[in-house]
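Trainee: Please work out how this folds:
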Amino acid sequence: MGFDWKEMFTVTMVLFAVIDIVGSIPIIVGLRNRLGHIQSEKASIVAMVIMIAFLFVGEEILKLIGIDANSFAVAGSFVLFFLALEMILGIHLYKDDNPSTASIVPIAFPLIAGAGTMTTILSLRSAYDKINIILAIVINIALVYVVLKSSAKIEKILGNNGLGVIRKVFGVILLAIAVKLFASNVKGLFA
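Mentor: Predicted coordinates for the structure are as follows:
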C-alpha cells in the first residue's frame, strides 16, 4: 500500500490521543517544579526509539508467546477504551503521579511510550501501513518535544479548564477509535 496522507493523519490523531501529551501537562509541570529541569530532547528520542522498535518487534514477541494479532487488537481496544474513560471521567488508572525521577522514567516511559501507546501501535499495525505509522510516531514525538519544552507557557495560556476540555475531547475521539478497533477485529477471533 505505501504512504497515504489520510492513513498518516488518522494514525497521527490516534497516537496523539493515546499519548495525551496535552493532558499530561499538569504531570510534566509538577515534575519540573519538583525535580528541576526535564531533558526534553532525551525523553523524546528515547520514547521514539521505544515506539518504533515495538512496531517492528512487537508482533514477533506476540508470536513467541502464542498470541495472534486479532486477539492483541481486541485487547488493545479494551486498553484504549479504559484510557478514553480515564480522559473523559478524569480518573487515573495507568499513570503514576508521584515518580521519584524524571526524563526517561517516567516521561519517555511510561508517560509517552506506555502500555496504551504500545498496544495502540501493534493494533494500528494490523490496519495501517508501517511507513504511515512511523511518520505518525515522528510527528507525535515532534509535538511531544514542543510540549515538553513549552509546558509552562501552554499551562498559562490554556489554564486548568482549557486543559480539561482538550483532554475530554480527545477522550471521546479515543473512545470512538476503541469501538471501531474492537468491531473490526473481534470477527477474526471467531473465524
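Trainee: C-alpha only now, for contacts and for neighbours.
Mentor: OK.
Trainee: Only the buried residues of the helix ranked longest in the chain, if you could.
Mentor: Among the elements of the chain assigned as helix by DSSP state H, the one spanning the most residues is helix 151-189. When neighbours are counted by 16 or more other CA atoms under 10 Å, the buried residues of helix 151-189 are found to be 151-152, 154-155, 163-164, 166-168, 170-172, 174-175, 177-178, 181-182, 185-186.
Trainee: if I look at the closest residue to residue 106 other than its chain neighbours, how far off is residue 185?
Mentor: Once flanking residues are discounted, residue 106 sits nearest to residue 99: 6.7 Å by CA to CA, 6 or more residues apart in numbering. Residue 99 sits at a distance of 36 Å from residue 185 (criterion: CA to CA, to the nearest Å).
Trainee: which residue ranges form the helices in this structure?
Mentor: Taking DSSP H as the criterion, the chain carries its helices at 5-19, 25-35, 40-65, 69-89, 115-125, 130-149, 151-189.
Trainee: Can you say which of the ones you listed is nearest to residue 104?
Mentor: helix 40-65 (5.1 Å; CA to CA).
Trainee: Which strands and helices lie in contact with that closest one?
Mentor: With contacts defined as 3 or more CA pairs under 8 Å, 6 or more residues apart in numbering; DSSP states H and E, the packing partners of helix 40-65 are helix 115-125, helix 130-149.
Trainee: ok, 10 Å please
Mentor: When contacts are defined as 3 or more CA pairs under 10 Å, 6 or more residues apart in numbering; DSSP states H and E, helix 40-65 packs onto helix 69-89, helix 115-125, helix 130-149.
Trainee: Now show me the structure for the sequence below, then we'll compare the two:
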Amino acid sequence: MFGFDIKEIATVSMVLFAVIDIVGTIPIIVDLRQKYGHIDAEKASIAAGVIMIVFLFLGEEFLALIGIDVHSFAVAGSFVLFFLALEMILGIQIYKQEEASSASIVPLAFPLIAGAGTMTTLLSLRSQYQTINIVTAIILNIVLVYLVLRLSSKIETLLGKNGLGVIRKTFGLVLLAIAVKLFAANVKGLFQ
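Mentor: The predicted structure is shown next:
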C-alpha cells in the first residue's frame, strides 16, 4: 500500500538511529543545557526533521547544480561517517565545534542531529529504498529525538556515565560498518 514496507522502514530507521546517535549525544546535550539553559526540544526536533526531509528531496539536485555526482558525495560522506565512528569508539574529538549563541538550532538541530553524516546517509538510502519509507523512518527518528531531548536528564541519571559510554561505543561500531558498506557500494561508481 503506497509503497510502505515495514522491513525497509525498520532498516532505514536503524541506520538513521545509528547515524544520528541521539542517545550518544546525551552528554553533549547535557553540556549545552548547562551552558545555554533551556533547550527547546520541539524547535530542535522540527528543524532537524525539516532539514533532513528537504535534503532528501533536493540534495541530489543541489549536488548536480554544483557538479558533484551522488557517488562522489557518498564516498566523501563515508569518510565523514568513518571519522564520526572513530570519535565514538575511541573517545577522541576530531571535529571541533564553534561557539554558538543559541543551542536549539545550532549546534543541536544542525550539525549534531542533521549533520553531514545524516545528509550523506539520506542520499545513499534514497538510491536503495522507497522515498515514502525513508520519510517515515525520518519521522520516527525525529519523534525519538524529541523524546530523548525532553528526557535527557532522566536518561543520563538512569544509564549513568558507563551506560552512556557503552551505548556510544556500540553505535560507533555500527556506524563504522555503515561507513565501510557505503564506501564499498559507491567507490566503483567513481570509475565508471
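Trainee: Make a markdown table from the helices of the first structure and add distance to residue 108 of the first structure to it.
Mentor: Formatted as a markdown table, the entries for the helices of the first structure read as follows, by distance: least, CA to CA, whole Å:
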| stretch | distance to residue 108 of the first structure |
| --- | --- |
| helix 5-19 | 11 |
| helix 25-35 | 11 |
| helix 40-65 | 5 |
| helix 69-89 | 18 |
| helix 115-125 | 11 |
| helix 130-149 | 10 |
| helix 151-189 | 15 |
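Trainee: Deepest in the core, which of those helices is it.
Mentor: Mean neighbours per residue, mean count of other CA atoms under 10 Å, is largest over the helices of the first structure for helix 115-125, with a mean of 23.
Trainee: one step back: Throw the helices and strands packed on helix 40-65 of the first structure into JSON lines and include distance to residue 30 of the first structure, thanks.
Mentor: As requested, these are arranged in JSON lines below (distance: least, CA to CA, whole Å):
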{"stretch": "helix 69-89", "distance to residue 30 of the first structure": "18"}
{"stretch": "helix 115-125", "distance to residue 30 of the first structure": "22"}
{"stretch": "helix 130-149", "distance to residue 30 of the first structure": "12"}
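Trainee: What lines up with residue 174 of the first structure in the second structure?
Mentor: Structural alignment (TM-score structural alignment) places residue 174 of the first structure against residue 175 in the second structure.
Trainee: any idea how far residue 18 of the second structure is from residue 170 of the second structure?
Mentor: The spacing between residue 18 of the second structure and residue 170 of the second structure, counted by CA to CA, is 9 Å.
Trainee: For those two, list the residues in contact with both.
Mentor: Shared contacts of residue 18 of the second structure and residue 170 (CA atoms under 10 Å, 6 or more residues apart in numbering): 24, 85, 176.
Trainee: From what I see, residue 167 of the first structure and residue 91 are in contact.
Mentor: No - Residue 167 of the first structure is not in contact with residue 91 according to CA atoms under 10 Å; the separation is 11.7 Å.
Trainee: still on that earlier bit, the longest helix of the first structure vs the second structure, mean deviation?
Mentor: Between helix 151-189 of the first structure and its aligned partner residues in the second structure, the average distance after superposition works out to 0.8 Å, using mean CA distance after the TM-score superposition for the first structure.
Trainee: Measure how far that helix is from the centre of its chain, please.
Mentor: Relative to the mean C-alpha coordinate of its chain, helix 151-189 of the first structure is positioned 10 Å out (CA atoms, centre = their mean, to the nearest Å).
Trainee: In this structure residue 70 of the second structure contacts residue 183, no?
Mentor: No - applying CA under 10 Å, one finds residue 70 of the second structure not in contact with residue 183, separated by 11.9 Å.
Trainee: Mutual contacts of these two, please.
Mentor: By CA under 10 Å, 6+ apart, the residues touching both residue 70 of the second structure and residue 183 are residue 76.
Trainee: how far away is residue 5 of the first structure from residue 126 of the first structure?
Mentor: Distance check for residue 5 of the first structure against residue 126 of the first structure: by CA to CA, it reads 18 Å.
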